[in-house]
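> I need the structure of the sequence given here:
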Amino acid sequence: MIVGLIVASEIGFWVLLGLGLFTRYVLRLRRLSVALLIGSPVLDVVLLFATVIDLRRGGTAGPFHGLAAVYLGFSVMFGHSMIRWADQRFAHRFAGGPPPWKPPSGGWARTRHEWREWFKAVAACAISAALLGAGILMVGDATRSAGLLAWLTRMPLVVGIWFVVGPGWATLFPGRAKEDAVR
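Next up, the predicted model:
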């Protein structure tokens, strides 16, 4: 059941996002678009409640219960930027908006960008860890909550790998920004 809800949440996110942007820029129905875009976090709340209900009814926390917590943590931290990313492209394509923002290609601007994204990932992992910890406490049985604990041990690995390939690399090898390379 949890796997289906995670998949439905992800599909629902993109469907609501697409419909919200379509109603905003093509149909010019701003209020309806806002209502559709607000539906995205509602899907996350539904996933959270379904996971809690499943565990409260005596379900054993499997890997997908943990994945639901991780999905929620990353959705909280990166959902807004994903919506902004899609909004800029939709506005440019259908409403004559400016070209979408692109992350810096090099230099210290890229390094700052990588650090900012990494801190968002750290916060996403912290939110996920808090949800996993709450789930472990709620279940109250080490055997039934082993699937959640396994995800807790993966969070530092995610943050570590992200650090190496993101801000660590960009700090050591910032490269040149395109405008610097042209001069």
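
> rest of the way, CA atoms for contacts and neighbours
Will do.

> the helices in the protein, which residues?
2-25, 30-56, 63-94, 107-139, 146-163, 169-172, 178-182 (DSSP state H).

> Figure out which of these is closest to residue 101.
Nearest to residue 101, of all these, is helix 63-94, at 7.5 Å by CA to CA.

> I'd like the structure of this one too, to check against the first:
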Amino acid sequence: MSFIAWIIVACEIGFWLVIAAGLITRYIFNRKRIGLFFLALTPVLDLFLLIVTASDLYNGATATQVHALAAIYLGVSIAFGKSMIRWADERFVYYIKKQGTKPARRSGMAYAKHSLKGSLQHVLAFIIGGAFLYLMIYWIDDPDRTQSLSDMLKLWLLILGIDFVLSISYFIWPKPAKTK
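You can find the predicted model right below:
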């Protein structure tokens, strides 16, 4: 595995460690400001990943799928970060603190709307990550060195289309509620 791949793995682990530290500090130790500080560190990890990836390419590396994944990770982290933190927050309060209401399982139109909201976040992630992919392609200005970035951009666009088709399908064929 390449250096950039390890940085992506480290940033993902760091993301969840920072979230856990924020939630533990916030709810176990009742230190809301310090907890918020930890939660606010998540974009710092994204910035670090962007700097390392750009430096690697600037120093002459041929772009690989891993470099493309760094841009995708950045887009997804920015677009979905707040909702991932909210998801973790709700579950932490219910399962660890034994407070609040149990996070509900969605079905029917609620599930369809939630899925469409996720698809719209995916569009935002694509815009952000795609912009970074395009900027790296433009910056390097060598189609031989950036072919994998272009290929990943096309693949991501296909995946985004599939995501939308699936989300729309839930409006036509709603997800049934689980029966006990």
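
> one step back: and the helices of the first structure: which comes nearest residue 100 of the first structure?
helix 63-94 (5.1 Å).

> relative to helix 30-56, how tilted is the closest one?
Going by axes from the mean of the first three to the mean of the last three CA atoms, to 10 degrees, helix 63-94 of the first structure is angled at 170 degrees with respect to helix 30-56.

> Between helix 107-139 and helix 63-94 of the first structure, find me the angle.
Using the same axes, to 10 degrees: helix 63-94 of the first structure against helix 107-139 is 140 degrees.

> Report the contact partners of the equivalent of residue 68 of the second structure over in the first structure.
Aligned counterpart of residue 68 of the second structure in the first structure: residue 66 (TM-score structural alignment). Counting by CA atoms under 8 Å, 6 or more residues apart in numbering, residue 66 of the first structure touches 132, 147, 148, 151.

> before we move on, what about residue 131 of the first structure?
Residue 131 of the first structure neighbours (CA under 8 Å, 6+ apart): residue 69.

> measure the closest residue to residue 112 of the second structure other than its chain neighbours to residue 156 of the second structure for me?
In this structure, residue 112 of the second structure finds its nearest non-sequential neighbour in residue 170, 5.0 Å apart by CA to CA, 6 or more residues apart in numbering. Residue 170 of the second structure is 21 Å from residue 156 of the second structure, where distance means CA to CA, to the nearest Å.

> One more: residue 146 of the second structure?
In terms of CA to CA, residue 146 of the second structure sits 16 Å off from residue 156 of the second structure.

> Give me the more crowded residue out of residue 170 and residue 156 of the second structure.
Set residue 170 of the second structure next to residue 156 and count neighbours by other CA atoms under 10 Å: residue 170 wins out with 21 against 16.

> so that one touches residue 111, yeah?
Yes - using CA atoms under 8 Å, residue 170 of the second structure is in contact with residue 111, at 7.5 Å.

> just to revisit the earlier point, how about the contacts of residue 66 of the first structure in TSV, adding distance to residue 13 of the first structure and neighbour count?
Putting those into TSV (distance: CA to CA, whole Å; neighbours: other CA atoms under 10 Å) gives the following:
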residue	distance to residue 13 of the first structure	neighbour count
132	22	26
147	26	20
148	24	28
151	23	21
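
> Check those and tell me the two furthest apart.
Going by CA to CA, the pair spanning the contacts of residue 66 of the first structure furthest: 132 and 147, at 9.5 Å.

> what would the helices of the first structure look like in JSON lines with distance to residue 100 of the first structure?
Converted to JSON lines, those look like this (distance: least, CA to CA, whole Å):
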{"stretch": "helix 2-25", "distance to residue 100 of the first structure": "15"}
{"stretch": "helix 30-56", "distance to residue 100 of the first structure": "19"}
{"stretch": "helix 63-94", "distance to residue 100 of the first structure": "5"}
{"stretch": "helix 107-139", "distance to residue 100 of the first structure": "16"}
{"stretch": "helix 146-163", "distance to residue 100 of the first structure": "25"}
{"stretch": "helix 169-172", "distance to residue 100 of the first structure": "23"}
{"stretch": "helix 178-182", "distance to residue 100 of the first structure": "17"}
